[in-house]
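*Asks:* Just the structure for this:
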Amino acid sequence: MGSNQKSTYSFKFRDPNLGLIKGLISDLKKIRRNNFCVEYGGMLTIMNTEVDAWAIFTFAQLNDPPLRCFTFQDFQLAPTLEEFSRIADIGIKDAVPYTGLGEFPTHQQIGSSIHLYKAEVKANLGPKGDTLGFILKFLVGKASDFKSKEDWVTFNALLALILYGIVLFPNIDDFVDMTAIRIFLLKNPIPTLLADVYHSIHWRNEKNGGMIQCCTPLLYKWFLSHLPSERPFVQNKDNLKWS
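*Replies:* So this is what the prediction gives:
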């Protein structure tokens, strides 16, 4: 008789180095952080989420590819647009989300979105791997310059683009790639964030393990939102193992 026990896969999750970003915002006053959140949502909260690696590793094992959900012993869970929107505090636009199709934005369009000159964008938008983008140090350096000038509109735009590329849509270490830039220009990230979770976890289960490319802190916060927050589960959390 065959066993119904599911195989355990070896998953990895991209864990970006946030040192430069945290250094950039470490001395921001509360009012500046609040103003950023009003315009760009809860990305700072997502960035500062401490993810329990064992929790998310265990959770990924429960993916049910045929049903496109996560199957537990007695119930099933599936993230939704509305849940991700609430957790990220970013609204969902009534517009076509990012599809990966169409032409790349021009240097002028990118520059306008982050308040940089076209020539500066052209000089610093370079290749890495098989994509174009900005090196993180360049964007952090520009953000720091505008911070010192107290140009908060430009600072916030640069910080938001950085968080799109490093936290929401991590792909290449210390690099904000063209995909993140294009999603930033659309300002409708929630559908893509949800699609990343479904696609990456499903794909890695099909391949029996590997690197899961999605916004892990957002997935973790969603997972925790469905767990008990009181009584025995919380009281005994130090004695429980996710596995």
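
*Asks:* Could you use CA atoms for every contact and neighbour count after this?
*Replies:* Fine.

*Asks:* show me the contacts for Asp27.
*Replies:* Going by Cα atoms under 8 Å, 6 or more residues apart in numbering, Asp27 touches no other residue.

*Asks:* So it lies in a strand, does it not?
*Replies:* No - using DSSP: H, G, I helix; E, B strand; the rest coil, the assignment for Asp27 is coil, not a strand.

*Asks:* Just say helix, strand or coil for Val51.
*Replies:* Going by three-state DSSP: Val51 is coil.

*Asks:* next one: the one 5 residues further on
*Replies:* For Ile56, the secondary structure call by three-state DSSP comes out as helix.

*Asks:* you'd agree it is up against Trp222?
*Replies:* No - Ile56 lies out of contact with Trp222 (Cα atoms under 8 Å); the separation is 10.7 Å.

*Asks:* Any buried residues in the helix or strand in which Ser200 is found, and which?
*Replies:* Under the criterion DSSP states H and E, the helix or strand holding Ser200 is helix 190-206. The neighbour-count check on helix 190-206 (16 or more other Cα atoms under 10 Å) flags 190-194, 196-198, 200-205 as buried.

*Asks:* please give me the structure for this one as well, since I'd like to look at both together:
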Amino acid sequence: MGSERRKALPFKAKMPDTANISRLLNELPACFRVTLQGKFGHILDLLLVDVQTPTITALAQFYDPLLRSFLFQDFQLTPTLEKFDRLLGFSMKGRTAYNRIGQVPEVEMLALALHIPISDALANWKKRENLFGFWRAYLEEEAERLFEIHHWDALANMLALLIYGLVLFPTHEGFIDSAAISIFWAVWKDKQSLVPPLLADTFHTLHTRHQRKNGMLICCLPLLYNWLISYVFKPDAHISEISNGEWARTLVSLSSKDIIWYRHKLNVEEIIISCGSFPNVPLIGSKGCISYKPMLALRQFGYPMRGKPDDKEIEEMVLNDMGTNDPFLLRKIIRSWEKVHTKGTEIVKKNDAARVPY
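*Replies:* Model (predicted):
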């Protein structure tokens, strides 16, 4: 598909420091982890992922900004809502898509919900560049305080907020900003779905970095890493033994025969293919909105790729700066999720082949 002809771009990737969160979790009973998982999904599992950052920087070289896909020798792979949903163990069913972009709870309300003294929260509500938020050190101190007084429910919420700001929706190192807080609040209080904004931020950071042709890949790296290895490696593979230099060679040499296209235990009966009047799926994330093309991912659900997709299905849409530059388009995107279009078993009998026309 031509990816091997591209000049390598100087991308960087760095995992956040979650040592203090992990230490606290290790000192807590197992039932606490179950409670937190029930409220927020398998976000604790992301702390255990041994992400080899050269894998991420190598993978980013294969990304095609227009198709929202990674293009390899004779196949493509696309992150999808359904796969992220399964990896997180936090079902989208019964939840609306995140639509509170730019909306942040009042600091006083946030403090009360997290059992932080209001005066302390107001004093520690800081601005970094164009976003307000809390420094990690302050929230970690509050987590320690909640641990000492055995306020387990509040501690679960505090640790979840730290994970949201540091791992799921990072922006600045060691700073939990209002964009991450907005999603945390919407998922916790409004029962909105965590999955669409995570996929949005994945595409948005890849798109932005390719536009600028350099920079730091700032998104949920453990989730993207797990997504990749689920297609390339069997569960018992010795991934940690692959050296940094070997990752690029491994990805370059991949062919469609190497990919684990479809796992029956992850069977997906319905695929979200478009929303409202959009020809594809507009996603709302912490930094802006971006469309993705699920019709290019049918093979990953066990369906054949028969031919070239319609031009409308790969139509471009990117909205930066949290949608402030085009509020009309942002409202249209939000409303589009009121009418979600899906396809399921009527597509065709399960068969992950790629036909010649495609």
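
*Asks:* what TM-score comes out when they're superposed?
*Replies:* The TM-score (TM-score structural alignment, normalised by the length of the first structure) is 0.88; 238 aligned residues with a Cα RMSD of 2.4 Å.

*Asks:* before we move on, the earlier item: what range in the second structure does the helix holding Ser200 of the first structure sit on?
*Replies:* Here helix 190-206 of the first structure aligns to the second structure at residues 195-211, judged by TM-score structural alignment.

*Asks:* In a markdown table: the buried residues of helix 190-206 of the first structure, plus distance to Ile114 of the first structure.
*Replies:* As requested, the buried residues of helix 190-206 of the first structure are exported to a markdown table (distance: Cα to Cα, whole Å):
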| residue | distance to Ile114 of the first structure |
| --- | --- |
| Ile190 | 20 |
| Pro191 | 23 |
| Thr192 | 21 |
| Leu193 | 22 |
| Leu194 | 25 |
| Asp196 | 25 |
| Val197 | 27 |
| Tyr198 | 30 |
| Ser200 | 29 |
| Ile201 | 32 |
| His202 | 34 |
| Trp203 | 34 |
| Arg204 | 35 |
| Asn205 | 38 |
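
*Asks:* Pro66 of the first structure: which of these is nearest?
*Replies:* Pro66 of the first structure has its nearest neighbour among these in His202, at 9.4 Å by Cα to Cα.

*Asks:* pretty sure that closest one is touching Leu62, no?
*Replies:* No - counting by Cα under 8 Å, His202 of the first structure stays clear of Leu62, with 10.6 Å between them.

*Asks:* Leaving out sequence neighbours, find the closest residue to the residue most central in space within the first structure.
*Replies:* Central residue of the first structure (Cα atoms, centre = their mean): Leu168, 1.9 Å from the mean position. Once flanking residues are discounted, Leu168 of the first structure sits nearest to Cys215: 5.1 Å by Cα to Cα, 6 or more residues apart in numbering.

*Asks:* Tell me, how many residues neighbour Asp151 of the first structure?
*Replies:* Residues lying near Asp151 of the first structure (other Cα atoms under 10 Å) number 12.

*Asks:* per the alignment, the residue nearest to Leu168 of the first structure corresponds to what in the second structure?
*Replies:* In the second structure, Cys215 of the first structure lands on Cys220 (TM-score structural alignment).

*Asks:* Now do the contacts for that match.
*Replies:* Val167, Leu168, Phe169, Pro170, Leu198, Asp201, Thr202.

*Asks:* Show me what Tyr40 of the first structure lines up with in the second structure.
*Replies:* By TM-score structural alignment, Tyr40 of the first structure lines up with Phe40 in the second structure.

*Asks:* quick one: contacts for its match?
*Replies:* So Phe40 of the second structure contacts Phe90, Ala160, Trp188 (Cα under 8 Å, 6+ apart).

*Asks:* what sits against the nearest residue to the first one once chain neighbours are set aside?
*Replies:* Leaving aside its sequence neighbours, Phe90 of the second structure sits nearest to Gly41 (Cα to Cα, 6+ apart; 4.7 Å). Residues in contact with Gly41 of the second structure (Cα under 8 Å, 6+ apart) are Leu88, Gly89, Phe90.

*Asks:* got the contact list for the helix or strand encompassing Leu146 of the second structure?
*Replies:* According to DSSP H and E, Leu146 of the second structure maps onto helix 136-148. Residues outside helix 136-148 of the second structure that contact it (Cα under 8 Å, 6+ apart) are 20-21, 24, 116, 124, 152, 154-155, 158-159, 162, 174-176.
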